[in-house]
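[1] Have a look; sequence and predicted model below, questions after that.
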Amino acid sequence: MCRSFTLGLLLLAMFISVPGRAAVTADQWLVRFSEAMHSYHYNGVLVYSREGQLDTVELSHDVNEMGEQSRLSYLDGLPREFLQHGDQIVHKISGETVASDRIHGRNPVGRFSGGLEQVKKYYQLQLKGQGRVVGRPAVIVEITPRDNQRLGYRLWLDKESALLLKSVTLDPLSRELETFQFTSFNFVRRDTPLKKEHQQQAPADGASLPWLPEGFDVYLVKDSVPVSENHLANMFGLSDGVSTFSVFIEPLRNDSLKEGVHQYGATVVVVRMVTRNNTARVVTVVGEIPLHTARKVAAAF
């Protein structure tokens, strides 16, 4: 269950870090994008497409003195929704809570939580012209990784508000993996924008993994996380300030996941069995990183 919860957080992540200053460069647009949620309430319906599958999702987002308030609801298939209230994330299916977690330290679902300098250390920023999404003029910003250990992004930012209207995730060869795009969109400027609190990108205390791509820090460590009805795992959450992924480590059981590799749009899943000192464990890497990077993270155990 927790792996599905993590995939939901990755979807929510694209739209939880999104004032009206003029912006000319890609750097300036990204600063506006990362600050805009503190100046606007926004909501709408968006489509999420990958590998021929299309989901329709309703999203609303606000930030107040209590923190972020977000709701993401799937409009197709089984009723599913993710709710964020401050530092609490709740996953519901058919109205019943199936997972709940508390954010520790840096917000793992916040895009560009590390600030502009952190982003530019590992990514190049470029303006790629202008476009139009859901009837609104937009500026296109491309975020290209400086190495092959992370994915790229092409963003369509609303020219008036700098809110995110569309996002395409790109693999290391610049091929499109998945697309998020609003089909209806509304926003209201705050009377008094909230002041953005600076968040340090510090790793979780005492947390380490055998190997991580440069720039990724552990922001969350949890023990005994339920990953299915009968399974518990240790979980590590990692981010480079733009992309996120998680690592689950659990004892090997008869009904454990089989070794293998899966990819769902921009999200990869690598499952590996590890035996050491006569103890067998299952390591699962899941998140928005290239497949070869996920394989290397798992192979280091």
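    Structure's in. What do you need? Residues are numbered from 1 along each chain as shown.
[2] going forward, measure contacts and count neighbours with C-alpha atoms only.
    OK.
[3] Buried residues in the helix or strand harbouring Val274, which are they?
    Using DSSP states H and E, Val274 maps to strand 267-276. The neighbour-count check on strand 267-276 (16 or more other C-alpha atoms under 10 Å) flags 267-274 as buried.
[4] could those residues go into JSON lines alongside distance to Ala23?
    Below are the buried residues of strand 267-276 laid out as JSON lines (distance: C-alpha to C-alpha, whole Å):
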{"residue": "Thr267", "distance to Ala23": "32"}
{"residue": "Val268", "distance to Ala23": "35"}
{"residue": "Val269", "distance to Ala23": "38"}
{"residue": "Val270", "distance to Ala23": "40"}
{"residue": "Val271", "distance to Ala23": "44"}
{"residue": "Arg272", "distance to Ala23": "46"}
{"residue": "Met273", "distance to Ala23": "49"}
{"residue": "Val274", "distance to Ala23": "50"}
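[5] Tell me which two in these are the farthest apart.
    Greatest spatial distance among the buried residues of strand 267-276 (C-alpha to C-alpha): Thr267 and Val274, at 22.5 Å.
[6] what about Val63, neighbour count?
    Neighbour count of Val63, defined by other C-alpha atoms under 10 Å: 20.
[7] just checking, it touches His38?
    Yes: counting by C-alpha atoms under 8 Å, Val63 touches His38, with 6.2 Å between them.
[8] what sits against the residue nearest to Ser94 when sequence neighbours are not counted?
    Nearest non-adjacent residue to Ser94, counting by C-alpha to C-alpha, 6 or more residues apart in numbering: Pro79, 4.9 Å away. Pro79 makes contact with 73, 93-95 under the criterion C-alpha atoms under 8 Å, 6 or more residues apart in numbering.
[9] next up, a second structure to put side by side with the first:
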Amino acid sequence: MTFMSPRSACRAVCVLAVLFLWQAAFAQTRVASPVAPPADKAASPTQSADPPPSMGVVEWLQRMHAASRQRSYIGTFVVSAAVGNLSSARIWHVCEGDQQMERIEALSGAPRTTFRRNDRVMTFLPESRVARSERRENLELFPNLLGAPDSTLADLYSARVTGRDRVAGFDADVVQLVPRDSLRFGYRVWSERRSGLVVKLQTLDGEGNVVEQSAFSELQLDAPVKMHALSQMMASTAGYKVEKSELQRTTAQSEGWTLKTPVAGFKPISCYRRAMGGSANPENTLQWTFSDGLASVSLFLEPYDAQRRSQEVVLTLGATYTLTRRLSDKDGDWWLTAVGEVPPQTLEAFAQGLARTR
């Protein structure tokens, strides 16, 4: 993931299914192959078999990710942070073959309704009568698998079942995902026992403290959600000013950037030029995104503007950290905004490793 973005009311959106649609808008997720049930327990997509008694981290994550892509449901999703922030959203999710569609209605904060059909996202802001249309390749699903996960995930996290529980009326396995270093958070995941759908998620710091929790307070699995009906709602922009934001694919190398010191476990997955709200040079704003297979970090780079940028800070909202930093080289100054659901030392490592190549 991240289901809140830029956070608070939208945070329920990003942690959906769990942790999708982060409004900061990262980039690139594919569907993981589901784990096949044992031959003597073959099950339909709506009646999956119980999980094997012992699975590794990759197998657990495959199962959770496949469930988030294969099940239709309606539910109320609540996100809370250790500092007391609370937000919620009503979610309608439908699958038809390889087509995915959601409607997410914010129940807290400013009114907002977000629709997603595959990688196309439309956000309606009724107070300003604005509808924002954009393409998002990375939808912050939890688990945020980039295609079928490889064995490197097992080098970064371990997984173990710690018990059983009930969430929103459903039996769930409680799975602990433990990081093998201090560069990433741990997770405690409640996975619906029959399907593998994530119904509750806690993000844990290095001492095991809960920094953020998200869960369905009410859930209807295999709900009669109609993709055609959601598509019609998404297309109903009458009375709204439609603002379109398109990404332009590029490479960090061609833009003159490199990460001279890689951050362990994190691999570059996309690089775009994108328009950022308030940027004086939207065509020069670069978004470079990295992932370890679960956690994501986005680096936003733009020319430094002394009239707009002055304070270097590290901010946190739940499990999401933001670092801002002025970078200087012989050719001028740049402004870095690093955002990710990772510990602050991970963002610092990225900031320290960035360098200009021209």
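    Great, that's in hand. Source: prediction; values computed, not measured.
[10] care to give me the TM-score?
    The TM-score (TM-score structural alignment, normalised by the length of the first structure) is 0.83; 282 aligned residues with a C-alpha RMSD of 2.7 Å.
[11] follow-up on the earlier one: return the residue of the second structure aligned against the residue nearest to Ser94 of the first structure.
    When the second structure is aligned by TM-score structural alignment, Pro79 of the first structure is paired with Pro111.
[12] Assign that match to helix, strand or coil.
    coil (DSSP: H, G, I helix; E, B strand; the rest coil).
[13] so how far is Arg63 of the second structure from it?
    34 Å (C-alpha to C-alpha, to the nearest Å).
[14] can you map out the strands along the stretch 201-301 of the first structure?
    Assigned by DSSP state E, counting those that start in this stretch, the strands in the stretch 201-301 of the first structure fall at 217-226, 232-239, 244-251, 260-264, 267-276, 279-287.
[15] Could you dump the ones you listed into TSV and include distance to Pro145 of the first structure?
    Shown next, in TSV, are these (distance: least, C-alpha to C-alpha, whole Å):
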stretch	distance to Pro145 of the first structure
strand 217-226	17
strand 232-239	14
strand 244-251	14
strand 260-264	20
strand 267-276	17
strand 279-287	16
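[16] I'd like to know which of these is closest to Asp158 of the first structure.
    Each of the strands of the stretch 201-301 of the first structure was scored for nearness to Asp158 of the first structure using C-alpha to C-alpha, and the closest is strand 244-251 (24.3 Å).
[17] so where is that closest one in the second structure?
    Aligned by TM-score structural alignment, strand 244-251 of the first structure falls on residues 296-303 of the second structure.
[18] Next, the mean deviation of that stretch compared to the first structure.
    Here the mean offset of stretch 296-303 of the second structure against the first structure after fitting is 0.8 Å, by mean C-alpha distance after the TM-score superposition for the first structure.
[19] Centre of the chain to that stretch, how far?
    Remark: stretch 296-303 of the second structure is offset 16 Å from the chain centroid, using C-alpha atoms, centre = their mean, to the nearest Å.
[20] do the same with stretch 281-293 of the first structure
    In this view, stretch 281-293 of the first structure has its centroid 15 Å away from the chain centroid, taken as C-alpha atoms, centre = their mean.
[21] Buried residues of it, list them for me.
    Of the residues in stretch 281-293 of the first structure, 281-291, 293 count as buried by neighbour count, 16+ other C-alpha under 10 Å.
[22] do stretch 169-178 of the first structure as well
    In stretch 169-178 of the first structure, counting by 16+ other C-alpha under 10 Å, buried: 169-172, 176-178.
[23] Could you dump these into JSON lines and include secondary structure and distance to Gly86 of the first structure?
    Output for those, formatted as JSON lines (DSSP: H, G, I helix; E, B strand; the rest coil; distance: C-alpha to C-alpha, whole Å):
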{"residue": "Thr169", "secondary structure": "strand", "distance to Gly86 of the first structure": "27"}
{"residue": "Leu170", "secondary structure": "strand", "distance to Gly86 of the first structure": "30"}
{"residue": "Asp171", "secondary structure": "coil", "distance to Gly86 of the first structure": "32"}
{"residue": "Pro172", "secondary structure": "coil", "distance to Gly86 of the first structure": "34"}
{"residue": "Glu176", "secondary structure": "strand", "distance to Gly86 of the first structure": "33"}
{"residue": "Leu177", "secondary structure": "strand", "distance to Gly86 of the first structure": "31"}
{"residue": "Glu178", "secondary structure": "strand", "distance to Gly86 of the first structure": "28"}
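[24] Of these, just say which sits nearest to Leu212 of the first structure.
    Among these, Pro172 lies closest to Leu212 of the first structure (C-alpha to C-alpha), at 17.6 Å.
[25] Just tell me what the closest one corresponds to in the second structure.
    Using TM-score structural alignment, Pro172 of the first structure lines up with Gly206 in the second structure.
[26] For its match, list the residues it contacts.
    Shown in contact with Gly206 of the second structure (C-alpha under 8 Å, 6+ apart): 182, 185-186.
[27] hmm, 7 Å instead?
    Gly206 of the second structure sits next to 182, 185 when contact means C-alpha atoms under 7 Å, 6 or more residues apart in numbering.
[28] Pull up the gap between it and Asp181 of the second structure, please.
    For Gly206 of the second structure, the distance to Asp181 of the second structure (C-alpha to C-alpha) stands at 9 Å.
[29] Isn't Ala88 of the first structure up against Ala99?
    To be clear, residue 88 of the first structure is Gln; Ala isn't right here. No: in this structure, Gln88 of the first structure is not within contact of Ala99 by C-alpha atoms under 7 Å, at 10.7 Å.
[30] These two: who's more crowded?
    Just comparing Gln88 of the first structure and Ala99: by other C-alpha under 10 Å the higher neighbour count belongs to Ala99, 18 against 15.
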